[in-house]
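Asks: Predicted model, plus sequence, below.
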Amino acid sequence: MKRNRAGAKRVGAAGAGARGPGPSLQEALAVLGEGCSLLVTGDVPTDAHRVAAARYFGNPSNERRRVLGLTHDTPRPDAWLPGAVNGEDDHAEIVCMDDALRDPAAVDESPAGDGGFSPGVDDSFRRRFLEAIVDVGDEEGPDGMALRVGLFRVDGLRAALGAEDAGRLLRDAATTTRERGGMAHFHLPRRPAEEGDPRSDSTVDAVATQLGEQLDVVVELRLRDRAVVPEERWHIDGWGSTDWHPLG
C-alpha cells in the first residue's frame, strides 16, 4: 500500500531538518516499521558501510531473514552480516554479481569515488537477487521488519547494468521487500556537493529519483577524525533530519 506523501519534502533535500507541526520522530519510525527502503551515502570508506550494513541487517540474536547483494569481489562477504551470521545460515543468502570486477587502473583515491568498477555484464544477477528476496522473505518467521535486504554498492550496479536497468532493479527490490514488511538498504558511497544535503550529489539525486515513492530515508554516514566508529544521520521523508548518532 502506498502512503500518502502529498506535500512531503524531497527525501534528503537541503533544509529537511526544519520541522514543522508534522509527525513526531517516534510516529515517523513507526511508519517505517511497516516496510521501508534506505539509500545510504556519504564520503566514508568501505569499512564504514560494512559497519552500517551489519547494523541494518539487525542484531544477530534476533530472528531475521537476510539477503545481501554484492556487486564487487570481496574476500569476506560474511563480514557484511552481523555477528556470526553467514551466507550458509538457513535464513540468510548472499548473492554476488559475476564479472563486475574492480579495475585497479580505474580506482579513485577518494573513499567515496566510483570504486574503479569496470563495466560488466551479469544477466542473471537481477533474477538471482530478486528470487533470493522472495525465497528468503517468504520463509516462515516473525513479522515486523524480519526481512532485511542490503546491496553494496549501487554505483557498481549502475556500471554493470546501466543506470536505467539498475534503477529498475532497485525499485523492484525495494517494492518486493516492502510488500513483505522488511527493510532494504542500498549503499552508494558519494561525497555531497553541499554540507547537510546528500542529494546535492548528482548520482545520489538520480538514484533517489529513480526509487521515487519506494524511498523513505536517505542516510548520511561520516567518520570524524580519530573517531572509533562511523556516525549516521537520517533524512526521513515527511519528517526531516535526525541528529548524528554513532553506529556503535
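Replies: That came in fine, so what should we check first? Numbers count the residues shown, from 1 in each chain.
Asks: alpha carbons only for contacts and neighbour counts from here, please
Replies: OK.
Asks: how deep is the closest residue in space to residue 23 that isn't next to it in sequence tucked in, by neighbour count?
Replies: Spatial nearest neighbour of residue 23, excluding adjacent residues (C-alpha to C-alpha, 6 or more residues apart in numbering): residue 239 at 6.6 Å. A count of nearby residues for residue 239, using other C-alpha atoms under 10 Å, gives 24.
Asks: Residue 239 and residue 26 touch, don't they?
Replies: No: Residue 239 lies out of contact with residue 26 (C-alpha atoms under 8 Å); the separation is 10.4 Å.
Asks: And residue 71, how close does it get to residue 97?
Replies: 5 Å (C-alpha to C-alpha, to the nearest Å).
Asks: Quick check: end-to-end length of stretch 33-47?
Replies: 27 Å.
Asks: about what we covered before: looking at residue 71 and residue 97, which one has more neighbours?
Replies: The neighbour comparison of residue 71 against residue 97 (other C-alpha under 10 Å) goes to residue 71, with 27 against 23.
Asks: Name all residues that make contact with the more buried one.
Replies: Residue 71 makes contacts with 96-98, 100, 151-154, 156-157, as judged by C-alpha atoms under 8 Å, 6 or more residues apart in numbering.
Asks: Looking at neighbours, which among those residues is most surrounded?
Replies: Neighbour max across those (other C-alpha under 10 Å) = residue 157, 31 neighbours.
Asks: okay, now the one to match up with it:
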Amino acid sequence: MSKVELRNERGDGPPDDSLARFQSKLRQLKSEGCNLLVVGDAPREVFTRASASMLGDPDARRWRVFALTDASPESVYDRLPAASAAPRPLSETTKIVNHALPPRPIADLADTPASSVPEVSVGDANLTGLRTELGEAMREFCSQSYRPAEVRVTVDSLAPLLDHYEFDVVRRFLRAVGERVYDCDAMAHYVLPRSYDSEWCRRLRPEFDAVVELRTAPEDPAPEESSHDETDQSNTGTRSHYAEERWHLPQSDTTMPWIPL
C-alpha cells in the first residue's frame, strides 16, 4: 500500500485533520485486511506499476497470489521481486491462478524467476473454480503468515469477468474472495482498466474499502516528491509514463488529492 504524503494545501506544513484521518484509515485497512479497486484511464504499464507497489517491498516477507484473466505473463514478471532481493524463493511465496482464455502460462517465460512459480489454470462457468483456487492459495499462505498484510492478492483484471459473466455472478465472486481476504488480514487489489466515472466502477465501488484511481500526468515531479514506501519493483527498470494516483473512500464519501505514483 502507498505511503501517502499528507500535506496541507500550501504543501509545506503539517497535515490537516481530514488528511490525518485519512492516513489513520489507511493504517487501519492495512492492519485489518482490505479490498481495493484500482481504476483509471491509464496505460496498462501504469496499472502494473501500481500493482507492484501494492504487492509489497521486494526485500520484505510477502506471500503473493495472482489471479490472471487478461494480464500478460511479462507484467507478472515485472511485479515480482528479483530473486537476489526476495527473502525466500519465489516458488515458495508466490502462486498464480490463471483464468485467461486462451491460457497464457507464466512458465513460458523461460529462464526467469517467474517460470518457477506454481501455477494452476482454471476455467469454469460461474467463477467457482477461480474463487476456490484463490481461497486455497490464501489459506495456505495465511497459515505461514505472522502479521497483517503479509499476504497480498491481485486480480488482474475484472474486465473480462464483467464482459463474460452476469454482474451478480461477479459481485458474488468478489464478496466471497473479499471475505477470505478479511479472514487472513490480507491486502487484495482488483484491477479494472476503466474510468472512475464508468458504469462498472460506479456499480462496484460499494464492494470495496477504497478505490485507487490512476492517471498519467504531463510532467515528472521533482525526485523528492515520490511518496511510496513500497516502490515499484518492475524488472524492466523503466518507467515510460509519469503517473499519479488518488484515493477514494466510498463509505465516507472522501476523495484525496492526486499524488505521484
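Replies: That came in fine, so what should we check first? Quantities reported herein were computed from a predicted structural model and do not represent experimental measurements.
Asks: Any idea what the TM-score is?
Replies: In this superposition the chains share a TM-score of 0.71, using TM-score structural alignment, normalised by the length of the first structure; 200 aligned residues with a C-alpha RMSD of 2.8 Å.
Asks: hmm, back to that, list the residues that contact both of residue 71 and residue 97 of the first structure?
Replies: Between them, residue 71 of the first structure and residue 97 share no contacting residue, judged by C-alpha under 8 Å, 6+ apart.
Asks: still on that earlier bit, can you list which of the contacts of residue 71 of the first structure are found in helices?
Replies: Of the positions in the contacts of residue 71 of the first structure, 154, 156-157 sit in helices, assigned by DSSP state H.
Asks: As CSV, those with distance to residue 227 of the first structure would be great.
Replies: Formatted as CSV, these follow (distance: C-alpha to C-alpha, whole Å):
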residue, distance to residue 227 of the first structure
154, 26
156, 28
157, 30
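Asks: I'd like to know which of the residues you listed is nearest to residue 132 of the first structure.
Replies: Nearest to residue 132 of the first structure among those, counting by C-alpha to C-alpha, is residue 157 at 16.9 Å.
Asks: Who are the contact partners of the counterpart of the closest one in the second structure?
Replies: Under the alignment (TM-score structural alignment), residue 157 of the first structure pairs with residue 161 of the second structure. The neighbours of residue 161 of the second structure, taking C-alpha under 8 Å, 6+ apart as the test, are 69, 170.
Asks: so where do the strands sit in the second structure?
Replies: 34-41, 63-68, 94-98, 119-121, 151-156, 187-192, 210-216, 243-249, 254-255, 259-260 (DSSP state E).
Asks: With respect to residue 16 of the second structure, which of those lies nearest?
Replies: Proximity to residue 16 of the second structure (C-alpha to C-alpha) singles out strand 254-255 among those, at 14.3 Å.
Asks: with the first structure superposed, average distance for the closest one?
Replies: Once fitted to the first structure, strand 254-255 of the second structure is off its aligned match by 2.0 Å on average (mean C-alpha distance after the TM-score superposition for the first structure).
Asks: Residues in contact with that strand: which ones?
Replies: 246-249.
Asks: can you put those in a markdown table and add distance to residue 52 of the second structure and neighbour count?
Replies: Output for the contacts of strand 254-255 of the second structure, formatted as a markdown table (distance: C-alpha to C-alpha, whole Å; neighbours: other C-alpha atoms under 10 Å):
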| residue | distance to residue 52 of the second structure | neighbour count |
| --- | --- | --- |
| 246 | 17 | 17 |
| 247 | 17 | 21 |
| 248 | 20 | 21 |
| 249 | 21 | 20 |
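Asks: What is the nearest of those to residue 63 of the second structure?
Replies: Residue 63 of the second structure lies nearest to residue 247 out of these, by C-alpha to C-alpha, at 24.4 Å.
Asks: Quick one: residues contacting whichever residue in the first structure pairs up with the closest one.
Replies: Matched across to the first structure, residue 247 of the second structure falls on residue 234, judged by TM-score structural alignment. Residue 234 of the first structure makes contact with 217-220, 241-243, according to C-alpha under 8 Å, 6+ apart.
Asks: If you rank those residues by neighbours, which is first?
Replies: That'd be residue 218 among those, by other C-alpha under 10 Å, with 28 neighbours.
Asks: That one reaches residue 236, doesn't it?
Replies: Yes: counting by C-alpha under 8 Å, residue 218 of the first structure touches residue 236, with 6.8 Å between them.
Asks: all helices for the first structure, in order.
Replies: Going by DSSP H, the first structure shows helices at 25-32, 46-56, 125-137, 154-161, 163-179, 202-211.
Asks: Include distance to residue 81 of the first structure when you put the ones you listed into a markdown table, please.
Replies: Rendered in a markdown table, the data for the helices of the first structure read as follows (distance: least, C-alpha to C-alpha, whole Å):
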| stretch | distance to residue 81 of the first structure |
| --- | --- |
| helix 25-32 | 21 |
| helix 46-56 | 5 |
| helix 125-137 | 15 |
| helix 154-161 | 18 |
| helix 163-179 | 18 |
| helix 202-211 | 24 |
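Asks: Could you point out which of the ones you listed sits nearest residue 229 of the first structure?
Replies: Using C-alpha to C-alpha, these put helix 46-56 closest to residue 229 of the first structure, at 7.7 Å.
Asks: what's the closest one aligned against in the second structure?
Replies: Under TM-score structural alignment, the match for helix 46-56 of the first structure is residues 44-54.
Asks: Buried residues, the matching stretch. List them.
Replies: Neighbour-count burial for stretch 44-54 of the second structure flags 46-54 (criterion: 16 or more other C-alpha atoms under 10 Å).
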